[in-house]
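In: model this:
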Amino acid sequence: MDFLQWLDTVVFDVPAIKAVAVISLCCAIGLSLGKFKIKGIGLGVTWVFFMGILLGGLGITIDHEMLIYAEDFGLIIFVYVLGLQVGPGFMSSFRSGGTVLSLLSLTLILVGTIAALVPIFFGWSPLGEMMGVLCGATTNTPALAASQQALSQMHHPGDGLDAALSLAVTYPIGMVGVIIALMLVKGYLHKNPKGIVKRDPDEAYIASFEISNPAIFGKTIIECAKLADKHFIVSRIWRKDRVILATGQTPLEEGDRVLVITQPKYVETLTILFGKVDEKDWNKSDIDWNKLDTALVSERILITRNHINGKHLGQLHLRNRFGVNVSRVKRSDIQLMAEPNLVLRVGDRVTVVGSPESCKKVAEELGNTIHALDEPNMVTIFIGMVLGLALGYLPIAIPGMSSPLRLGLAGGPVVMGILIGAFGPRFHMVAYVTNSANLLIRSLGLSTYLACLGLDAGPKFIETVMRPAALSWIGYSVFLSVVPVVIMAIIAVKWFKRSYTTAAGMLCGAMANPIALDYINSTEEGDQASVAYATVYPLGMFVRVIIAQLIVMLWLG
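Out: As a prediction, the model looks like this:
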């Protein structure tokens, strides 16, 4: 028996083995092709989808039930872990520091969605095809999965296949369309290069003040806090040639310099309270805090002990037990004030000021063991997926609809992932997943889903592309990926006074287009684009997944 005969009769004759082999081959080749870029632009993981189409078009098939299972399972783990990733930052996108950007991104989504509904309303394009065009133009495969689930629920599975085919045609256009749009308006909008860069008002802000207000001479820090009625933490006090670790009972004297952690919105009030603000910028990342004085050290301690997860900072009584001040907590890329009611979670980095011995004891209390985070908490992941599936098939009655709305396989897990990522620690659920583990799981799920989607669409792809309708898909996708972006870029910069870089990052996040973000980062200085992208991406992803289902349910209901 030669090798090919053995391969055909032993390996490919077993449906499960054949399914794993074909899907793995599709993913391996597609991901390898995804590494190639032309002038920084590439299709990335989308090559897996096109490789599936190629193999399917060549007649390579796998058992249909296994195909559906692998496709659904890949989708579930992808959207759920995506929800875990964006969950902690989802609520922060509503804070006033990001409210304007969030509203602009929602407006962009609304404009694009209405534009996509016009051809459906006038009968120029079927619902399924247009949903694929919309998802392709916005490079959003989770939204495609959501619309396919809704079409299947409304007993239109054939339209779901049409959606996949139209997405295959329009996805590359969506990838480059946003870049083209930003290039078109760059010269015009760069006249306002700086714009307004607002700091999140809930984020920790470090300032120093000189005590020169006679009204507070001799008063304790607690008494001053009552006078100001604003949140602030005094980390340390410089008094002549001494450094003092501040407590609530420490009295303030004339000439003291105090290092304060507060919020940007309170700086003006605290300046009036203390007397004079120090112009030194204490929020730079390159400050060596341990060189400020020799009596105290500042250490950033990583929370790795599970029993700390979900506890309020005040419950630990670190000041009373160890004689240290906790000044701020870094969560993801956000600096939070170390308030007593702050809910801690595994993965937080707590900044502690005190003696070296005290900081060492706090590190033992909190864990501070990096390798303890290397292993993801699989219990939370599997329980979350089960809860997400239950949520996905929970009927939601909407007046005027003949059938109840269900979030489905795409919407349920992503919503549950967001909820557990944002609020899980309050219920002592360890939702922390390292970036590498999160990326691995998401890549595995998305690659499997796209491979199966391509294998399913492959046999009909050539026939579909040759249809005249394919030209209209291309035209629609060019419009949807360029025109709304141009309009919202002008509005963001000219009306809302955001810089071009910030507006571009926001638009890339709303369009879920990391390739366009790479283009902006390679042509613009600073991290404004990445910050804006991260601010609106969670909300944009969630809204697009839900709105894709709502369109189908409302249109066919």
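
In: going by C-alpha atoms from here, please, whenever you check contacts or count neighbours.
Out: Fine.

In: helix or strand next in line after the longest helix seen in the chain, which one?
Out: Longest helix of the chain, by residue count under DSSP state H: helix 157-189. For helix 157-189, the following helix or strand on the C-terminal side (DSSP states H and E) is strand 205-211.

In: so which bits of the next helix or strand after that following strand are buried?
Out: As assigned by DSSP H and E, the chain's next helix or strand after strand 205-211 is helix 221-228. Buried positions in helix 221-228, judged by neighbour count with 16 or more other CA atoms under 10 Å: 221, 223-225.

In: if we can go back for a sec, list the buried residues for the longest helix of the chain?
Out: Going by neighbour count (16+ other CA under 10 Å), the buried part of helix 157-189 is 157, 159-182, 185-186, 189.

In: now the buried residues of helix 221-228 as a markdown table including distance to Cys27?
Out: Shown next, in a markdown table, are the buried residues of helix 221-228 (distance: CA to CA, whole Å):
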| residue | distance to Cys27 |
| --- | --- |
| Ile221 | 61 |
| Glu223 | 64 |
| Cys224 | 62 |
| Ala225 | 59 |
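
In: pretty sure Val234 is in a strand, no?
Out: Yes. In this structure, Val234 lies within a strand as judged by DSSP: H, G, I helix; E, B strand; the rest coil.

In: leaving out chain neighbours, which residue sits closest to Ile53?
Out: Excluding its sequence neighbours, the residue lying closest to Ile53 (CA to CA, 6 or more residues apart in numbering) is Gly458, at 3.8 Å.

In: could you also give me the structure for this next sequence, so I can compare it with the first?
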Amino acid sequence: MIEILADNPLLLLFAVAATGMLLGSIRLLGTRIGMAAVLFAGLGFGALDPALRLPEFVLQLGLALFVYLVGLASGRAFVRAFDSRGLRANGLVLLSLLAGAGVTLLLAWALPLDGPTSAGLFAGATTNTPALAGVLETLRDSANEASLSAPVIAYSLAYPGGVLGIILAIIVLQRLWRIDYAREAAGLRDYGATGEHLTHITVRITCHEVTRMPIQAWREQERWHVIFGRYRRGDVVELIQPDTVLEPGDEISLVGARNDLESTAARLGDVVNTDLIFDHSRLDFRRMFVSNPQVAGRTLGELALPQRLGAVVTRVRRGDMDFLPTADLRLELGDRVRVVSRRDDMDKVTRFFGDSYQALSEINIPILAIGLGLGLLLGLIPLPLPGGLTLQLGFAGGPLLMGLLLGAIGHTGSVVWTLPYSANLTLRQFGLLLFLATVGTNSGHAFASTLQAGEGLDLILMGGLLTFSLAATTLAVGYQLLKLPMNVMLGVVSGQHTQPAALGYAVEQAGNDLPHIGYATVFPMATIAKILLAQIILILA
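Out: Now for the predicted structure:
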């Protein structure tokens, strides 16, 4: 069987992938290790025989694809991260990573550890695969096989403690501070995602003061975080337009989070316990996909749907998250929007958004290739460092930076750089699978030899302690000193370690989607910082 796998790399790849994904689906301590288990499956296969190796090209393709798509998905979140809250979070994460790199160098000099091992320890303790890839690329011209295996072995030994260290830090501190996530989330509507599921209510207008101005003016003045859909006056149901002036006795439908709906309803009138049913011969509603490239990348305010099409968007769903459709919400390919419009206009509205699932399933290969190619070229540019040293962003950093840039731009004329959410996620996971399988199989024999020699326990302990101390310090400083919400800080610390398994655990603990905001805010900067810091450790240790 070993000979068959050694002679058929493609069969070996899928054997490692299937084994790793099965292992990754097993739940331990309330979470699953997920895709990272492919690395350990690869190590297991590689340990059986040194001939079980995958071509280096598979590693390069997987890595470049993964980091480029991460950049595309995170580009706009990265730009938004430069507001006051985002700068605080990113500054905190950067200082924490610098401290972690400093501690790693001190350990390297004290024990001592060589440069490749120290860089792998840092990448594993911070659970960052692109950082490991950057180290391997720097070493790729080395003729010494041991120097190429050393960072992977250190990474593999430190990685499990890295995942567990983050989760343990969350467990300890949330119990110490007795965090009430639901109560805290109720006041965080301005973070751009709902902390609760969206719902709707019907309100009868009894407040005469509200009838003095158009409803949009009241919404802006009172900062109501809700959407007004339609209203009934007498027996007629109409869409609420920005210039609609309500009258006493009107019944209106509101969409939003429960707490926001209750506070808004208290200013308008009385909640009615029945839905605002309208005549479907005049008005209708429909959920539809955003598949039109001319719509993707534009905000709802720019689209001006009420004025252009007489339609109102009441909900936007992206992946598993619901967004309240505010004027500054930028639509993306693959979003599902819930639209209310006149029945005669519904076909026109559908054509406007596209609503083609087939179009979303088709990837624009030329645009993907151009963007990825530009990223690879960027990665070849040498970056000068003090002392005459140079670094290259390589297959990890170059595509990531280009992805962030193009993701932030969104579109150039009719060219849409981003991919639909589902397509991006699928290709991203496939790229990561290729990389982890190759790294694991190509280092498995050296990894097994290290453990058989009774070595590596020190790296396991150091990796776990380093991860726990960095995660706990970041949580403590961010929550206690910078006063960032714990709901968001869970995502920040997961993004600091670029750890999807930790993010999944954080979302389960918080019971809402707010950790995603913290994760997206710091993930790009943390990834770039760790790519550079790991290579600096490689040079200095």
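
In: follow-up on the earlier one: ok, the residue nearest to Ile53 of the first structure - how many residues close by?
Out: For Gly458 of the first structure, the neighbour count with other CA atoms under 10 Å is 27.

In: contacts only, for it.
Out: By CA atoms under 8 Å, 6 or more residues apart in numbering, Gly458 of the first structure lies in contact with 52-57.

In: of all those residues, which two lie farthest apart?
Out: Gly52 and Gly57 (8.3 Å; CA to CA).

In: overlap of the contact sets of these two?
Out: When CA under 8 Å, 6+ apart defines a contact, the residues bordering Gly52 of the first structure and Gly57 alike are 455, 458.

In: which of the two has more residues huddled nearby?
Out: Set side by side, Gly52 of the first structure and Gly57 show unequal neighbour counts under other CA under 10 Å, the larger going to Gly52 at 29 against 20.

In: what lines up against that one once you look at the second structure?
Out: When the second structure is aligned by TM-score structural alignment, the residue opposite Gly52 of the first structure is Gly42.

In: helix, strand, or coil at its match?
Out: helix.

In: is it true that it touches Val16?
Out: Yes. If you go by CA atoms under 8 Å, Gly42 of the second structure and Val16 touch, sitting 5.6 Å apart.

In: between the two, what contacts are shared?
Out: Ala437.

In: related to what we said a few turns ago, average gap between the longest helix of the first structure and the second structure?
Out: Compared with the second structure after the fit, helix 157-189 of the first structure shows a mean deviation of 2.3 Å (mean CA distance after the TM-score superposition for the first structure).

In: packing partners for that helix?
Out: Applying 3 or more CA pairs under 8 Å, 6 or more residues apart in numbering; DSSP states H and E, one finds that helix 157-189 of the first structure makes contact with helix 127-137, helix 141-153, helix 435-465, helix 469-490, helix 500-510, helix 514-523.

In: okay if I get the ones you listed as CSV plus distance to Trp289 of the first structure?
Out: CSV is the format used below for these (distance: least, CA to CA, whole Å):
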stretch, distance to Trp289 of the first structure
helix 127-137, 48
helix 141-153, 44
helix 435-465, 27
helix 469-490, 40
helix 500-510, 30
helix 514-523, 30
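
In: what's the closest of these to Thr271 of the first structure?
Out: Using CA to CA as the measure, helix 500-510 is the one of these that comes nearest Thr271 of the first structure, at 29.9 Å.

In: which residues touch that closest one?
Out: Outside helix 500-510 of the first structure, the residues within contact range by CA under 8 Å, 6+ apart are 101, 105-106, 108-109, 178, 182, 186, 189-190, 192-195, 485, 488-489, 492-493, 514, 516-517, 520, 524, 528-537, 540-541.

In: just the buried ones out of those, please.
Out: Buried positions within the contacts of helix 500-510 of the first structure, assessed by neighbour count (16+ other CA under 10 Å), are 101, 105-106, 108-109, 178, 182, 186, 189, 195, 485, 488-489, 492-493, 514, 516-517, 520, 528-537, 540-541.

In: list the buried residues of stretch 254-266 of the second structure.
Out: 254-258, 260-261, 264-265.

In: which pair of the residues you listed spans the longest distance?
Out: Spanning the widest gap among these are Ala257 and Ala265, at 12.1 Å by CA to CA.

In: which strands and helices lie in contact with the strand or helix carrying Ile4 of the second structure?
Out: If you go by DSSP H and E, Ile4 of the second structure is part of helix 2-7. Applying 3+ CA pairs under 8 Å, 6+ apart, one finds that helix 2-7 of the second structure makes contact with helix 9-24.

In: next secondary structure after the helix it packs on?
Out: strand 27-28.

In: average offset of that following strand relative to the first structure?
Out: Mean for strand 27-28 of the second structure is 3.8 Å (mean CA distance after the TM-score superposition for the first structure).

In: since we're on Arg351 of the second structure, how many residues are nearby?
Out: 14.

In: and it, what pairs with it in the first structure?
Out: Per TM-score structural alignment, Arg351 of the second structure is aligned with Glu364.

In: against which helices or strands is the helix or strand harbouring that match packed?
Out: Assigned by DSSP H and E, Glu364 of the first structure belongs to helix 356-366. Counting contacts by 3+ CA pairs under 8 Å, 6+ apart, helix 356-366 of the first structure packs against strand 297-302, helix 318-322.

In: can you redo the ones you listed as CSV with distance to Arg406 of the first structure?
Out: Putting these into CSV (distance: least, CA to CA, whole Å) gives the following:
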stretch, distance to Arg406 of the first structure
strand 297-302, 40
helix 318-322, 46
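
In: need the winner for burial among the ones you listed.
Out: Ranked by mean neighbour count, these are led by strand 297-302 with a mean of 21 (mean count of other CA atoms under 10 Å).

In: that strand vs the second structure, mean deviation?
Out: Following superposition, strand 297-302 of the first structure is found to deviate from the second structure by 3.6 Å on average (mean CA distance after the TM-score superposition for the first structure).

In: residues contacting Leu184 of the first structure?
Out: Contacts here follow CA under 8 Å, 6+ apart; on that basis Leu184 of the first structure touches Val486.

In: where's the equivalent of it over in the second structure relative to Tyr479 of the second structure, distance?
Out: Here Leu184 of the first structure is matched to Val172 in the second structure, going by TM-score structural alignment. Distance of Val172 of the second structure to Tyr479 of the second structure, computed by CA to CA, to the nearest Å: 14 Å.

In: kindly report the same for Pro116 of the second structure.
Out: Note on Pro116 of the second structure: its distance to Tyr479 of the second structure, by CA to CA, is 35 Å.

In: which stretch of the second structure lines up against stretch 22-34 of the first structure?
Out: Mapped onto the second structure using TM-score structural alignment, stretch 22-34 of the first structure covers residues 12-24.

In: how far apart are the matching stretch and its match in the first structure?
Out: Compared with the first structure after fitting, stretch 12-24 of the second structure has a mean deviation of 2.9 Å; criterion: mean CA distance after the TM-score superposition for the first structure.
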